[in-house]
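In: Using only what follows, build the 3D model:
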Amino acid sequence: MSHSRLNNPRVSRARSALANRVKHKPRHAFCAAKAITALLGELASLTNRQLYWSGSSDMAVMSIQHDVNVWCRDGRFFWTDFFRGGAVSHPASDPVGAAALLNPFASIPETSYSQHRRALSGLAAA
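Out: This next block holds a predicted model:
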């Protein structure tokens, strides 16, 4: 004996109708992982340090150095610029321009940036 829900034609029609209503992204939709890897390729030529990234088609993140992460979502790159004092947003369709804006972060060696942050935190504590 089978269960009444397993072979019920009404249930199978309802499931197929639900499956037809599910919307899929078009093939030309924005892919955050592709945009972040394009930015990674631009920044890799500027620095010899290891750059890390992770993500999916909806959202991706890349770590440039300690405390500097670039997020890509909804067709834009986002990061916090400590030197200009705020959050920065840049179109993801322009990874070359974003790399030019991120160049100070990529070109500063990690040790000197960490020493700079420690000096600033010492001034703030005093």
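
In: C-alpha from now on. contacts and neighbour counts both.
Out: Noted.

In: what about the longest helix in this protein?
Out: When the chain is parsed with DSSP state H, its longest helix is helix 110-125.

In: how far does stretch 64-80 stretch from start to finish?
Out: End-to-end distance of stretch 64-80 (CA to CA, to the nearest Å): 12 Å.

In: Which residues does it contact?
Out: If you take CA atoms under 8 Å, 6 or more residues apart in numbering as the criterion, stretch 64-80 is touched by 30, 32, 35-36, 51-52, 58-63, 86-93, 98, 105-106, 110, 114.

In: another one to check against the first:
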Amino acid sequence: MSHWRLNNPRANRVKAALANRVKHRPRHAFCAERAVTALWDELVAVAARPMYRAGTSELAVISVMRGINVWCRDGKFFWNDLVGSTVTHPANDPAGAAQLLSSLTFPLTSPFQRGRHHATSLTAA
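Out: Purely as a prediction, here's the structure:
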């Protein structure tokens, strides 16, 4: 016993046509991997340390330094600063995010300066 809906060749063709359609993301859709690549290019100019990145079009990550990873998702960069609070920045401004990250990770003045640890005024006790 067969049912007309189960053995209908038209219904089968419609189902096959729907299954063959692949849903593509629109061309103007946000791509997290491109945003992380742009941030990478901005940070490479400032940093001389090894950095790592990985991701897809929906979620991407870049490891800037030990303890600081920048995640990109839904048009935003996310990272935790040295204190532990979460910082968000729009992904369409990688230069601004790189500036915020470089002030965190690559300070302009080094805490150690050669020759500064020996003062001339020190005397032996």
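
In: coming back round to it: show only the entries of the contacts of stretch 64-80 of structure 1 found in strands.
Out: Assignment to strands by DSSP state E places the following of those there: 52, 59-63, 86-91.

In: Of all pairs in those, which one is the farthest apart?
Out: 52 and 86 (22.8 Å; CA to CA).

In: Aligned against structure 1, show me the partner of residue 68 of structure 2.
Out: Aligned counterpart of residue 68 of structure 2 in structure 1: residue 68 (TM-score structural alignment).

In: Going through the contacts of stretch 64-80 of structure 1, which ones are buried?
Out: For the contacts of stretch 64-80 of structure 1, a burial check counting by 16 or more other CA atoms under 10 Å picks out 30, 32, 35-36, 59-63, 90-92, 98, 105-106.

In: What separation do you get for residue 13 of structure 1 and residue 20 of structure 1?
Out: Using CA to CA, we find residue 13 of structure 1 at a distance of 11 Å from residue 20 of structure 1.

In: Equivalent analysis for residue 94 of structure 1, please.
Out: As judged by CA to CA, residue 94 of structure 1 and residue 20 of structure 1 stand 36 Å apart.

In: In terms of neighbours, single out the busier of the two.
Out: Using other CA atoms under 10 Å as the criterion, residue 94 of structure 1 and residue 20 rank with residue 94 on top: 14 against 9.

In: Distance of the more buried one relative to residue 56 of structure 1?
Out: Taking CA to CA as the measure, residue 94 of structure 1 falls 19 Å from residue 56 of structure 1.

In: and if you look at residue 116 of structure 1?
Out: Per CA to CA, residue 116 of structure 1 is found 34 Å from residue 56 of structure 1.

In: same check, this time on residue 76 of structure 1
Out: 14 Å.
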